[in-house]
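>>> Just to be clear, the model below is a prediction. Sequence and coordinates:
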Amino acid sequence: MELELADEKVLGNTNILVVGCGGGGGNTVNRMIDVGVKGIQYMVINTDYDMLEKSKAEIKVLVGKNVTNGLGAGGVPDIGRKSAEEDSDTIKEHLKGVDMAFITAGMGGGTGTGSAPVVARIAKEQGCLTVAIVTLPFLFERNMKMKIAKEGIDKLKEHVDILIQIPNENIFKIISDDVSIDEAFLKVDGILQMGIQGISDIINKTGNINIDFADVRTVMKGRGDAIMGIGKCSGKENIEMAIKEAVENPLLGSVGIDGAKALLVNFISGKNMSMTEFKKIMESISSKVSDESIVISGQYTDESLKDELVVTVIATGVNSAEKVEEKNSEEITSDKTPELKQVEKPENEAEGSWMEKPGTQIRSFKDMMWRKEWEDLKGGRGISTSVPSWEGKIGNKNQDLSYPTVLRGQQVRHRKNDDEA
């Protein structure tokens, strides 16, 4: 396959290259080209010759010809990795002179999962500011594919400056039942499109408060997990809505800008915004991060927007979705679980009767369940305190008290039936 070298510079002093790895990454690149994101160069990498032929990217790289014969990786990441390494010199050649590389892939398959970390490593070696935006499998694709995806992400994290993860499952949070598959994935690709277009505008347009590529590098270099968002509004009364849209994206799930180590915020307004408006918006956004966070802001005027305002927010060093879920779990546990104190059950007392004594501390989950049962039996929830004579009293030595109540009840009933037989 004939290879086409990247132009030396396509964005003035900043050369941005989007690299689509595998089938998912290639599809994203095609949709971005269809939407018409300008001033960006595109490259796709695949082990499948037929898929490359359908790509609209200027640069197409068939990797692993000696490994796959152009027939794909068969969902095996190791084949994707070996294929990319086989043609690493070609990939390196296309990354020469690139200032910023966006790597996109659908994680969980073979070529994308295996090749993306290789591309990221080469990009970093070339001195590129490296950003990866990847999708995670749907839940219906089951655990094995998710396991493969997360292993690929762990390898990718070793080489990228920032990483944005988009769970495909979150698509269902933002679409109606009649939305087509193409439309749904366009919404996912919108994060990549908005991020790249936003960064391109930030770097290359001159305004009242300028942000240059060095500022972008400061916010992104080695920052780990990140989010990017763009909010739009018409009229001053909708500014808060634009801010919310920029910092809270349902596609990113529970990940927010809270706790971010660095923020880059840029405003594009149709009319010259007032200093008071600028201050109000910045205070609203920066209040979500700590005083130690790096906050860089910019603003320029685009008269074609008239009364519209566009807010671009890039937050880096944020908590990943896994960390957020872990933190929430810890908070729930600490809020709900009482402090346990080891105590011994008094001798010669029926199991559970000692629970009604004031100040008695539970010592295990079993004891906690006993207390609940005891309180219920005392009539706290309207449950009768009478016990059927065939079941016996609480503390019956023939009962295995480690069983849940419903199973013990069944056990006693079976025993009664056996006795009657």
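Arrived safely. Note that this is a predicted model, so its numbers are computed, not measured.
>>> drop to CA atoms for contacts and neighbour counts, all remaining ones
Noted.
>>> which residues are contacting the biggest strand by length in the chain?
Ranked by number of residues, the top strand in the chain under DSSP state E is strand 224-234. Outside strand 224-234, the residues that touch it by C-alpha atoms under 8 Å, 6 or more residues apart in numbering are 157, 160-164, 191, 194-195, 198, 239, 241-249, 252, 255-257, 307-320.
>>> Buried subset of those, written for ChimeraX?
Buried members of the contacts of strand 224-234, defined by 16 or more other C-alpha atoms under 10 Å, are picked up in ChimeraX with:
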select :157,160,161,162,163,164,191,194,195,198,239,242,243,244,245,246,247,248,249,252,255,256,257,308,309,310,311,312,313,314,315,316,317,318,319,320
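>>> Take the contacts of strand 224-234 and keep only those in strands.
If you go by DSSP E, the contacts of strand 224-234 have 162-164, 308-316 in strands.
>>> Could you export these as JSON lines, including distance to residue 373?
Converted to JSON lines, the ones in strands among the contacts of strand 224-234 look like this (distance: C-alpha to C-alpha, whole Å):
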{"residue": "162", "distance to residue 373": "52"}
{"residue": "163", "distance to residue 373": "49"}
{"residue": "164", "distance to residue 373": "48"}
{"residue": "308", "distance to residue 373": "62"}
{"residue": "309", "distance to residue 373": "60"}
{"residue": "310", "distance to residue 373": "58"}
{"residue": "311", "distance to residue 373": "56"}
{"residue": "312", "distance to residue 373": "55"}
{"residue": "313", "distance to residue 373": "53"}
{"residue": "314", "distance to residue 373": "52"}
{"residue": "315", "distance to residue 373": "50"}
{"residue": "316", "distance to residue 373": "49"}
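>>> Put this next to the first one:
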Amino acid sequence: SRGFVPADLPAGPSVPPSSARAGTGRAAARGMNRAREATQQAITSPLLEENGIEGAKGLLLNITASMDLSLHELDEASTIAKEAADPQANIIVGHVVDPGLGDEVIITVIATGFQQQQDFLRTKPVANPEVEERPHLPVPLAPRPVLTMAGKASMDGSADDLDRPAFIRRGESDSRIEQGNLLVDEDWEVPTFLRRRAN
């Protein structure tokens, strides 16, 4: 459809074209406060992310309505958009006549000129989770085995042998073990359970 833009304002090139971010919003409303409601819904559109048009340096506001749109409604829509954008924003308002809309008003907003990403997307602070501190409990350790004199004597021989050097005691015990494990050929003829009884 054919639209109208005020002749004392330049067209689209006055909006900064090299901006890092831009967004658009669109909404429609009917009834007594149609211009106000449609504008508020357009500038808070999910397509504009969380902050809407906040921080925008350039703003194109298009109002599509039938011939019964009043100048008061046109001014109200532009005022709402101007208050939501940057105080120094350059706002261009256009009007498209569509007789088929009846009493419906459609507001389209194109916001650009966001200087920094944080102006366009404001990060929400993340709450730090509370960590419950618990006392550190000592890990129980297994008790170390205690070797008594009786156990020592049973391992190495009699208690009297403790006065002799360990390497001598070991040599004698190894020789005793080797002699004790020797089996004669006759022992193989006797069943195992009988040999155990004999021992």
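Cool, the structure landed. None of the values given here were measured: they were computed from a predicted structure.
>>> Give me the TM-score for this pair.
Scored against TM-score structural alignment, normalised by the length of the second structure, the superposed chains reach a TM-score of 0.57; 141 aligned residues with a C-alpha RMSD of 3.4 Å.
>>> circling back to that earlier point, what does the longest strand of the first structure correspond to over in the second structure?
Counting by TM-score structural alignment, strand 224-234 of the first structure lines up with residues 20-30 of the second structure.
>>> same thing with stretch 41-51 of the first structure?
Using TM-score structural alignment, stretch 41-51 of the first structure corresponds to no residues of the second structure.
>>> Please report how far the residue most central in space within the second structure lies from residue 36 of the second structure.
Nearest to the mean C-alpha position of the second structure, by C-alpha atoms, centre = their mean, lies residue 126 at 9.7 Å. Residue 126 of the second structure sits 34 Å away from residue 36 of the second structure, going by C-alpha to C-alpha, to the nearest Å.
>>> Kindly report the same for residue 25 of the second structure.
Per C-alpha to C-alpha, residue 25 of the second structure is found 14 Å from residue 36 of the second structure.
>>> With residue 53 of the second structure instead?
Distance, residue 53 of the second structure to residue 36 of the second structure, using C-alpha to C-alpha: 16 Å.
>>> what about the equivalent of residue 75 of the second structure over in the first structure, neighbour count?
Counting by TM-score structural alignment, residue 75 of the second structure corresponds to residue 279 in the first structure. Number of residues near residue 279 of the first structure (other C-alpha atoms under 10 Å) recorded here: 10.
>>> Am I right that residue 279 of the first structure is in a strand?
No. Using DSSP: H, G, I helix; E, B strand; the rest coil, the secondary structure at residue 279 of the first structure is helix, not a strand.
>>> What ranges does the second structure have for its strands?
For the second structure, applying DSSP E gives strands covering 3-4, 21-29, 58-65, 90-97, 105-114.
>>> Over to the stretch 1-150 of the first structure?
Applying DSSP state E, counting those that start in this stretch to the stretch 1-150 of the first structure gives strands spanning 16-21, 41-46, 59-62, 100-106, 129-136.
>>> Let me have those strands in TSV, extended by mean neighbour count.
Shown next, in TSV, are the strands of the stretch 1-150 of the first structure (neighbours: other C-alpha atoms under 10 Å):
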stretch	mean neighbour count
strand 16-21	27
strand 41-46	26
strand 59-62	22
strand 100-106	26
strand 129-136	24
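>>> how about a markdown table for these, with distance to residue 324 of the first structure added?
Shown next, in a markdown table, are the strands of the stretch 1-150 of the first structure (distance: least, C-alpha to C-alpha, whole Å):
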| stretch | distance to residue 324 of the first structure |
| --- | --- |
| strand 16-21 | 28 |
| strand 41-46 | 33 |
| strand 59-62 | 38 |
| strand 100-106 | 22 |
| strand 129-136 | 17 |
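>>> What is the biggest helix by length in the second structure packed up against?
When the second structure is parsed with DSSP state H, its longest helix is helix 166-181. If you count contacts as 3 or more C-alpha pairs under 8 Å, 6 or more residues apart in numbering; DSSP states H and E, helix 166-181 of the second structure packs onto helix 149-156.
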